[in-house]
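Predicted model follows, preceded by the sequence.
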Amino acid sequence: MSGHSKWSQIKHKKSITDQKKGALFSKIARALTSAARAGGPDPAANAHLRAAVLHARSFGLPKDNIARAIRRAAGGAGADSASDFLYEAFGPEGVLILIEGITDNKNRSLAEIRKILGDHGAKFSDPGAVLWNFEKRGLVFVRREDSPDATEDQIELAVIDAGARDYEKDGNSWIVETLTGETERVRERLVASGIRTKEPSYGYHAKTQIALSAAGLTALISLTGALSDHDDIQEVYTNAKPA
């Protein structure tokens, strides 16, 4: 197994300030509701919801807010009418982009995202023109500092023995890639071997990547930043090679 996977993507991560915390909590709550709607309200039986709950806790979302977001998926009073979306686009120098989000007004979101793309020289693609190059994967994160008694070789051997599909070392951390149905099992095997993990997550893996020029990479970072700042957008994935 190679220590460097094709998972690396350009993803804009916003710093959490008091001014942005409300918007961030709103996005996290929407993700909880979406996961509960798709797979049921019981985290024990819904791996995606379990990951979303752990993610919410890691950002300090209050317990009552988490419970309320999950209840919205059940219907009745206060039910959430939002729906998921996955848009495909071409970015600078032909880079492929997937835009994943949740909205209560698809027409509004579509128009606003189209404007963001146009302002950055990008455009929506035909359905399937981008998605073919991506597949859904699970991710488990391992940090060196969380398992100080294990050597790097021991961590990587544990990752392989746990049944990971691939992994990538990023400084003092490892991004462990799994098939979506195996994420929790891989995480449990790592924990059983003495390797602590962060909360799992799910995302899209680019099968092939392309290299961008310095100008193209700068333009892409600007675009993904603008997209990620949109309230309805949860994640942005590309097939750009890291700089």
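Received the coordinates, thanks.

going forward, measure contacts and count neighbours with C-alpha atoms only.
OK.

can you tell me which helix or strand the residue of the chain positioned farthest from its centre belongs to?
Ranked by distance from the centre of the chain (CA atoms, centre = their mean), the top residue is residue 77, with 29.9 Å. Using DSSP states H and E, residue 77 sits within no helix or strand.

I'd like the distance between it and residue 71.
Distance from residue 77 to residue 71, counting by CA to CA, to the nearest Å: 10 Å.

go on, residue 229?
In terms of CA to CA, residue 229 sits 26 Å off from residue 71.

and the spatially closest residue to residue 186 that is not a sequence neighbour, how many neighbours?
Excluding the flanking residues, the one nearest residue 186 by CA to CA, 6 or more residues apart in numbering is residue 162, at 5.2 Å. Residue 162 has 20 neighbours, counted by other CA atoms under 10 Å.

can I assume residue 162 is in contact with residue 190?
Yes - judged on CA atoms under 8 Å, residue 162 makes contact with residue 190 at a distance of 6.0 Å.

Below is structure B, check it against A:
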Amino acid sequence: MSGHSKWHNIQVRKGKQDAKRAGAFTALSRAITAAAREGGGDINMNFKLRIAVERAKAVSMPKDNIQKAIDRGTGAGSGVALVAISYEAKGPGGMDIIVDCLTDNKNRTASEIKHIFTKNGGTVGAPGSVGWNFEQKGVVVINPKSKNQMPSQAQSSNDQTILKIMDIEGVADVEEDEDGIEIYTAPKELAMVSRALEEKDFKIEKAELVMSPKNTVKLEGEKAEQALKLLEALDDYDDTENVWTNLG
């Protein structure tokens, strides 16, 4: 029995690891597709695509998957024009949600998005119904920490790094968390700031446009559980590119 139990535990652990890896591949594919749609499929001319592809390669995402994600963004090979469309909605507890989709059939996607919201306690609204509560920003994420540094050394190093970053033209704000340092810019200055960071030898983990909420809400109990189910359903939907909320 112990042998069976050990094998079962290995299977469960491997299943969780595979699921986590598949989730990472899905997120990276969406990032690659979005970058290719926005700036074209040439990584030498599209810095956001180059960064997304580098992140995908770092986690051993297959080359075929990467190319398919690029082709999906550019429409190459499919013969079908992909259209970007966003939906604004209210979720459980009055939370604001924006869902960015990439689709070859707007009517199908609209119907299926509405079904997901209706099934999970939400309502799709008209354009502008919640968009006023979000501001588009550019964000660049870097992680300058060294594995060999003590916490106090790392903090001192990060403080110096932040001061250096704030001197870069186009940087609007800098925030630090456990995942690294987030640098905020105006949307049009994202590429310029990213290039400036690379010129200073910073390793960029991510560079993207985000929808940042102006006012946030906190949910608890049943409403929080309902919101989680809704967000998971939206994230699992094939046409979804990004889901933005004002959850605090």
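The structure has been received and is ready for your questions. Just so it is clear, the structure is predicted and the values come from calculations on it, not from any experiment.

Overlay them and tell me the TM-score.
TM-score for the superposed chains, counting by TM-score structural alignment, normalised by the length of structure 1: 0.75, backed by 227 aligned residues with a CA RMSD of 3.2 Å.

returning to that earlier point: quick one: the residue nearest to residue 186 of structure 1 from residue 181 of structure 1, how far?
14 Å.

Kindly report the same for residue 157 of structure 1.
21 Å.

Excluding residues flanking it in the chain, which one is nearest the residue mapped onto residue 169 of structure 1 from structure 2?
Using TM-score structural alignment, the equivalent of residue 169 of structure 1 in structure 2 is residue 176. Closest residue to residue 176 of structure 2 apart from its sequence neighbours, by CA to CA, 6+ apart: residue 182 at 6.1 Å.

Helices of structure 1, residue ranges please.
For structure 1, the helices defined by DSSP state H cover 18-39, 47-58, 63-71, 106-119, 152-161, 183-192, 214-228.

got these as JSON lines, with mean neighbour count columns?
Formatted as JSON lines, those follow (neighbours: other CA atoms under 10 Å):
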{"stretch": "helix 18-39", "mean neighbour count": "19"}
{"stretch": "helix 47-58", "mean neighbour count": "21"}
{"stretch": "helix 63-71", "mean neighbour count": "18"}
{"stretch": "helix 106-119", "mean neighbour count": "15"}
{"stretch": "helix 152-161", "mean neighbour count": "17"}
{"stretch": "helix 183-192", "mean neighbour count": "19"}
{"stretch": "helix 214-228", "mean neighbour count": "18"}
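
would TSV of these with distance to residue 137 of structure 1 be doable?
Formatted as TSV, the helices of structure 1 follow (distance: least, CA to CA, whole Å):
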stretch	distance to residue 137 of structure 1
helix 18-39	16
helix 47-58	12
helix 63-71	23
helix 106-119	25
helix 152-161	16
helix 183-192	8
helix 214-228	20
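
Can you give me the distance of the residue nearest the centre of structure 1 to residue 172 of structure 1?
Among the residues of structure 1, residue 203 comes closest to the average C-alpha position under CA atoms, centre = their mean, at 4.4 Å. Distance of residue 203 of structure 1 to residue 172 of structure 1, computed by CA to CA: 22 Å.

try residue 134 of structure 1
27 Å.

Please identify which of the two sits among more neighbours.
residue 134 (19 against 10).

Contacts only, for that one.
Counting by CA atoms under 8 Å, 6 or more residues apart in numbering, residue 134 of structure 1 touches 204, 205, 206, 207.

What residue in structure 2 is paired with it?
So, by TM-score structural alignment, residue 134 of structure 1 is matched to residue 134.

repeat for residue 196 of structure 1
Match for residue 196 of structure 1 (TM-score structural alignment): residue 203.

check contacts around its match.
Neighbours of residue 203 of structure 2 in contact, by CA under 8 Å, 6+ apart: 142, 143, 144, 197.

Next, the contact list for the first one, please.
What that stands for is residue 142 of structure 2. By CA under 8 Å, 6+ apart, the neighbours of residue 142 of structure 2 are 180, 181, 182, 202, 203, 204, 205, 206.

Give me the nearest residue to it, chain neighbours excluded.
Closest to residue 142 of structure 2 by CA to CA, 6+ apart is residue 204, at 4.8 Å.

where's the residue lying closest to residue 172 of structure 1 once chain neighbours are set aside relative to residue 195 of structure 1, distance?
Spatial nearest neighbour of residue 172 of structure 1, excluding adjacent residues (CA to CA, 6+ apart): residue 144 at 5.3 Å. To residue 195 of structure 1, residue 144 of structure 1 is 9 Å away according to CA to CA.

can you check residue 57 of structure 1 too?
21 Å.

Residue 183 of structure 1 corresponds to which position in structure 2?
For residue 183 of structure 1, the residue aligned by TM-score structural alignment is residue 190.

contacting residues around that match?
138, 139, 140, 207, 208, 209.

Contact partners for residue 35 of structure 1?
48, 49, 52.

what is the orientation angle of the lengthiest strand in structure 1 with helix 183-192?
Across structure 1, the longest stretch assigned as strand under DSSP state E is strand 134-143. Here strand 134-143 of structure 1 runs at an angle of 20 degrees relative to helix 183-192 (axes from the mean of the first three to the mean of the last three CA atoms, to 10 degrees).

superposed on structure 2, where does strand 134-143 of structure 1 end up, distance-wise?
With mean CA distance after the TM-score superposition for structure 1, strand 134-143 of structure 1 departs from structure 2 by a mean of 1.9 Å once superposed.

In that strand, which residues are buried?
By neighbour count with 16 or more other CA atoms under 10 Å, strand 134-143 of structure 1 contains the buried residues 134, 137, 138, 139, 140, 141, 142, 143.

Distance from the chain centre to stretch 25-43 of structure 2, please.
Relative to its chain's centre, stretch 25-43 of structure 2 lies at 11 Å (CA atoms, centre = their mean, to the nearest Å).

go on, stretch 210-219 of structure 1?
22 Å.

Do me a favour and get the end-to-end distance for it?
15 Å.

counterpart of residue 228 of structure 2 in structure 1?
For residue 228 of structure 2, the residue aligned by TM-score structural alignment is residue 221.
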